[in-house]
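In: Predicted model follows, preceded by the sequence.
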Amino acid sequence: MRSLPLTICAAAAVAAISVSAPAASAARNDDGTLRVTPSTIAPGGEVELWSDACGKGKEGVGESDAFASSVRFTPADGKGLRAEARIRSGAEAGRYDVTLFCEGRAGKDGRATGTLTVVHRVRPTPVAPVHAGGGGTAVLAEQAEDSDGPGAPHVVAGLALAAVAAATAAFRGARRRRPAAD
């Protein structure tokens, strides 16, 4: 009886996870795949690019209006090419095409395309900042500089407590050592 609600909840969770932002975007055309990871990024971030379009041991150049500059693809993992690209800090929010142009491919030039999405994330600012770390303890440190440490009342109270503790220990020890009266 309880398996039906559990199945519905599990299906809803899987659907929510698969619909949420994908971790990588890959496009395939005649020459191969170009994978952009992550596919959604904020300006100033870095993406990793991988492609199998150019063949083994070749090189290529990647371009996008979102990139700060063109990127150089180099051989990776024996199967494809890899590159890292930085997104321009002034990139507008939206979708951008990424194109890989293969170099040194016999017969024809290889090419692959992919996409990435630039999003602007707004960082929340605290309404009432918490006094923490060096900033919050600075007031206490300033107050501590004014005091010279424990004074005479603290020393007297400490000695009195030590005397009470010593007397209690001696009294208990003496009680345990007495032989039992017959």
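Out: Alright, I've got the coordinates. The shown structure was predicted, so the numbers you read here are calculated from the model rather than taken from an experiment.
In: For the rest of this, base every contact and every neighbour count on C-alpha atoms.
Out: Will do.
In: ok, which stretches of the protein are helices?
Out: 3-19, 133-146, 152-177 (DSSP state H).
In: Can you lay out the ones you listed as JSON lines showing distance to residue 67?
Out: Supplementary listing: the helices of the chain in JSON lines, determined by distance: least, CA to CA, whole Å:
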{"stretch": "helix 3-19", "distance to residue 67": "27"}
{"stretch": "helix 133-146", "distance to residue 67": "37"}
{"stretch": "helix 152-177", "distance to residue 67": "66"}
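In: want to compare, so here's the second one:
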Amino acid sequence: MAVAAPVGGARAHEDGAVRATVAPAGAAAGATVEVSVSGCEGTTGSAGAGAFEGDAQLTARDGGKDSLHGKAKIRGGVSGSYDVTVICDGHPHQRAGTVRVVQRNPEPVSPVRAGGGGTAQFTSVASAGADEAGPGTRHAVTGLVLAGVAAVAVAVRSVRRRRSE
């Protein structure tokens, strides 16, 4: 009877030693994400998910073996969570991480009703019972009195200035 012992690469796969993280944690369709993978012994690999347009090609930064990095673009029309499969050291590592695709807030396609135009509907309801004839006699008299006071003040100041010279 023969017993097969797992070799180092298979053991890493079974133990879940290969981990993938995707940044940002929640990305919208069309966004580019950074994929970082730890636990691979080589300096290259790839990472794929159902949400990616294509596999992210992973390489080690500065020639180190600590982690692999790559970029991937999120496909349009997808949402939800997707498992990330990493291929490194000649083996696939399924469910090494997840990527979460979120819905992007809709962008306006026409001018936004803001400022006075957006509040006009509220003022029309509030002033439906108000008299819309414009300023009345009381306002006209008040304006004339204030204009007269201003004219007298200017005249008095002009007279004082001439006397002091």
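Out: Sure thing, it's come through. Since we're looking at a predicted model, the values are computed, not measured.
In: picking up where we left off before, of all the helices of the first structure, which one comes closest to residue 122 of the first structure?
Out: Among the helices of the first structure, helix 3-19 comes nearest to residue 122 of the first structure, with 22.3 Å by CA to CA.
In: Tell me how far the closest one lies from the chain's centre.
Out: Relative to the chain's own centre, helix 3-19 of the first structure is displaced by 27 Å; criterion: CA atoms, centre = their mean, to the nearest Å.
In: so where is it in the second structure?
Out: Counting by TM-score structural alignment, helix 3-19 of the first structure pairs with no residue of the second structure.
In: Does that helix pack against any helices or strands, and if so which?
Out: Of the remaining helices and strands, none touches helix 3-19 of the first structure by 3 or more CA pairs under 8 Å, 6 or more residues apart in numbering; DSSP states H and E.
In: coming back round to it: please dump the helices of the first structure into TSV; it should also carry mean neighbour count for every row.
Out: Formatted as TSV, the helices of the first structure follow (neighbours: other CA atoms under 10 Å):
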stretch	mean neighbour count
helix 3-19	11
helix 133-146	10
helix 152-177	10
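In: Those: which one's closest to residue 36 of the first structure?
Out: Per CA to CA, nearest to residue 36 of the first structure of the helices of the first structure: helix 3-19, 17.6 Å.
In: Give me the contacts around the closest one.
Out: Here helix 3-19 of the first structure makes contact (CA atoms under 8 Å, 6 or more residues apart in numbering) with no residue beyond itself.
In: try stretch 108-118 of the first structure
Out: Taking CA under 8 Å, 6+ apart as the rule, stretch 108-118 of the first structure contacts 25-36, 38-43, 51, 53-54, 66, 91-103.
In: Spell out for me the PyMOL command that would select the buried members of these.
Out: Only the buried entries of these go into this PyMOL selection, using 16 or more other CA atoms under 10 Å:
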select buried, resi 25+26+31+32+33+34+35+36+38+39+40+41+42+43+51+53+54+66+91+92+96+98+99+100+101+102+103
